[in-house]
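Colleague: Give me a model of this one.
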Amino acid sequence: MMKKELKCILISTVVSLMIVLSSVFGFEKFSNSFELLVVPIITIIYLWKVRPKAINFTFFMVFYTLGDLVWISGIEAKYDFFYYVTNGLFILGYVFLLVEIFKNINFKRVLIAHGLEFFVLIVLLIYMMYVLIKIVKPATFVTDYKLAVQILELIYNSILLLLLTSSVLYYIQDTTKKNLVFFLGCTLLVFSELVLIGYYYMVDDIRLSYVSTSLYIFGFLLLYYQTLMKKETVPFVSS
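Modeller: Alright, predicted model coming up:
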């Protein structure tokens, strides 16, 4: 198992470095295209190797892949259309991932055993949504449909925060190693998007984009890696 974990870390590191260094040395088009092909490649491997498959997680991977492929096809085309279609597919993918999580959460059990944690998570969710609204709402978008973009961004970011919150509940309900890897994958994926929001709307520092890319790659590879793990009957407790 340790060999698989090291392999996952090594692949994530190599892929991240290839994307970042390509951008640093001026191969921006290659870097962007390669980054957008990472999830489709992971999805193909997942569909080929993993048995049995969780149907909702499979839909998540497929719709996210479609979003990346649509964006690749429209990199040099009209921005608005491909922006809406791509983000719509991403949102649909995340909805299926949330359905998969909610399907496996016993909310009554979580509330009884972790009532305080549940309350704190809800408060943090509301606060983070408020902060994101304050960041995105005044942003200047190069589009004739500013309100539509703001609404789409709000929906997208709200789903990401809900994903982060629900993945925490999913893990604390059953603290197995598989659930921990799933939680870490979701967390890295969400934080990659939050860092990207900081880069787009707050601090124009390309290093934030590189950090976001690395978190994104590690997050998706962890989500794939957890599909290879067997469900444990004994809870995992870190030392």
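
Colleague: Could you use CA atoms for every contact and neighbour count after this?
Modeller: Noted.

Colleague: so the most centrally placed residue in the chain is in which element?
Modeller: Most central in the chain under Cα atoms, centre = their mean is Leu189, positioned 3.1 Å from the mean C-alpha point. Taking DSSP states H and E as the criterion, the element that holds Leu189 is helix 177-201.

Colleague: Report the distance from that helix to the chain centre.
Modeller: How far helix 177-201 lies from its chain's middle: 6 Å, per Cα atoms, centre = their mean, to the nearest Å.

Colleague: try stretch 5-19
Modeller: Its chain's average C-alpha position is 17 Å from that of stretch 5-19, according to Cα atoms, centre = their mean.

Colleague: To check against the first, give me the structure of this:
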Amino acid sequence: MMKLSRFNVVSIILVILVLLVAVGRIFVCPTLSNYSWIAIFPLFVYLYYSHVKDKNHLFGFFLIAFSIAEFLKIVFDTSNAMAYYFANILVIIAYIALIVFFVKDIKLKPLLKEFKIHIIVLLVFNAYIIYVLNQMIMQDEDISVYSLDFLIEVTYNVLILLVLSLSLIHYLYHETKPGLFLFLASVCIVFSEMVQVAYLFISSQQLLQVIYSSLMAVGFYFLYEYIKIKNNPPLSSPQALRR
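Modeller: The predicted structure follows:
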């Protein structure tokens, strides 16, 4: 009988937890779905730190901070103001760590030489999306412009769009499979955050919450694939790690 590695055991547990989240969402059992949900993220931290040899602590910090933030959001809910602000600030710091992770892996001169048009298009796209997201936030009558809540939400939106843009630039710059998985993960996570903005400030329909959870789960699936590749790195190609 084949013996399962610890990586495979944790992978099976992750699949079971995702199924429990789905069952909880479908049959409206928030306790099952929520506590299964927050159990998922620490397992990613474990997989990364125990199975990836060439670890980057910025990426690891992103996983840790995100795990703690999701725990606070669910265990304390939004009724606890301190937990709410701490969770949001943690996610902001997590995204900043991810942004620095991308930036440190890119050299500026080759980037500007090869991707000047891409950067201009991304700047215009980001400016428009930030405007749309801010309009959505301002529909909430409880949030006033320049209040702490408003500033947190605007900062949050700017950072998630930076993550999306930099993950794309990082992939185009390196053209590696791990870079592709990071970009796909960023796409799913960022769009899940946008859906959450719509859920919080426009309509609290259960469908939006399901879409948010689904996109986040798919995003972390791509992060799982990224960790899996880093656990068993392929032979480097001529295009990889372009400088």
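
Colleague: coming back round to it: the residue nearest to the centre of the first structure and Ser214 of the first structure, how far apart?
Modeller: 10 Å (Cα to Cα, to the nearest Å).

Colleague: Can you state the mean residue-to-residue distance of stretch 30-45 of the first structure versus the second structure?
Modeller: Once the two models are superposed, stretch 30-45 of the first structure sits on average 1.6 Å from its counterpart in the second structure (mean Cα distance after the TM-score superposition for the first structure).

Colleague: In the second structure, what stretch matches that stretch?
Modeller: With the alignment judged by TM-score structural alignment, the segment of the second structure matched to stretch 30-45 of the first structure spans residues 32-47.

Colleague: what's next to that stretch, contact-wise?
Modeller: Defining contact as Cα atoms under 8 Å, 6 or more residues apart in numbering, one finds that stretch 32-47 of the second structure is touched by 7, 10, 14, 17-18, 20-25, 60, 63-64, 66-67, 70-71, 74, 224, 227.

Colleague: For the residue nearest to the centre of the first structure, give me its contacts.
Modeller: Contact partners of Leu189 of the first structure, counting by Cα under 8 Å, 6+ apart, are 215-216, 218-220.

Colleague: those helices in the first structure, which residues are they?
Modeller: Under the criterion DSSP state H, the first structure contains helices at 2-24, 28-49, 55-73, 79-103, 107-113, 115-136, 146-173, 177-201, 206-227.

Colleague: what helices or strands is the longest one leaning on?
Modeller: Identification of packing neighbours for helix 146-173 of the first structure by 3 or more Cα pairs under 8 Å, 6 or more residues apart in numbering; DSSP states H and E yields helix 79-103, helix 107-113, helix 115-136, helix 177-201.

Colleague: JSON lines please, covering the ones you listed and showing distance to Phe236 of the first structure.
Modeller: What follows is these, written out as JSON lines (distance: least, Cα to Cα, whole Å):
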{"stretch": "helix 79-103", "distance to Phe236 of the first structure": "19"}
{"stretch": "helix 107-113", "distance to Phe236 of the first structure": "17"}
{"stretch": "helix 115-136", "distance to Phe236 of the first structure": "19"}
{"stretch": "helix 177-201", "distance to Phe236 of the first structure": "5"}
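
Colleague: Tell me which of those is the most buried.
Modeller: The highest average neighbour count among those, using mean count of other Cα atoms under 10 Å, belongs to helix 177-201 at a mean of 21.

Colleague: how far apart are it and its match in the second structure?
Modeller: In the superposition with the second structure, the average deviation recorded for helix 177-201 of the first structure is 1.1 Å (mean Cα distance after the TM-score superposition for the first structure).

Colleague: repeat for stretch 92-102 of the first structure
Modeller: So stretch 92-102 of the first structure averages 0.7 Å relative to the second structure (mean Cα distance after the TM-score superposition for the first structure).

Colleague: What separation do you get for Val145 of the second structure and Arg6 of the second structure?
Modeller: Remark: distance between Val145 of the second structure and Arg6 of the second structure (Cα to Cα) = 50 Å.

Colleague: now do Thr78 of the second structure
Modeller: Counting by Cα to Cα, the separation of Thr78 of the second structure from Arg6 of the second structure is 36 Å.

Colleague: just Pro233 of the second structure next, same as before
Modeller: Taking Cα to Cα as the measure, Pro233 of the second structure and Arg6 of the second structure are separated by 18 Å.

Colleague: ok, now Ala127 of the second structure?
Modeller: 44 Å.

Colleague: Ala69 of the second structure contacts Ile92, doesn't it?
Modeller: No. Ala69 of the second structure is not in contact with Ile92 according to Cα atoms under 8 Å; the separation is 9.8 Å.

Colleague: Ile197 of the first structure and Phe119 of the first structure, how far apart?
Modeller: Using Cα to Cα, we find Ile197 of the first structure at a distance of 26 Å from Phe119 of the first structure.

Colleague: Over to Thr65 of the first structure?
Modeller: With distances defined as Cα to Cα, the gap from Thr65 of the first structure to Phe119 of the first structure amounts to 34 Å.

Colleague: Farthest from the middle of the first structure: give me that residue.
Modeller: Of all residues in the first structure (Cα atoms, centre = their mean), Ile112 lies farthest out, 28.9 Å.

Colleague: and that residue, what does it touch?
Modeller: The neighbours of Ile112 of the first structure, taking Cα under 8 Å, 6+ apart as the test, come to nothing; the list is empty.

Colleague: Same question for the one 4 residues further on.
Modeller: Going by Cα under 8 Å, 6+ apart, Leu116 of the first structure touches no other residue.

Colleague: per the alignment, the residue farthest from the centre of the first structure corresponds to what in the second structure?
Modeller: Looking across to the second structure (by TM-score structural alignment), Ile112 of the first structure lines up with Lys113.

Colleague: which residues are contacting stretch 207-217 of the first structure?
Modeller: 12-13, 15-16, 19-20, 35, 38, 188-189, 191-193, 195-196, 198-199.

Colleague: let's see it at 7 Å
Modeller: Applying Cα atoms under 7 Å, 6 or more residues apart in numbering, the contact partners of stretch 207-217 of the first structure are 12, 16, 20, 188-189, 192-193, 195-196, 199.

Colleague: Redo those residues as CSV? Include distance to Leu164 of the first structure.
Modeller: Converted to CSV, the contacts of stretch 207-217 of the first structure look like this (distance: Cα to Cα, whole Å):
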residue, distance to Leu164 of the first structure
Ser12, 21
Ser16, 22
Val20, 26
Leu188, 9
Leu189, 9
Ser192, 12
Glu193, 11
Val195, 14
Leu196, 16
Tyr199, 20
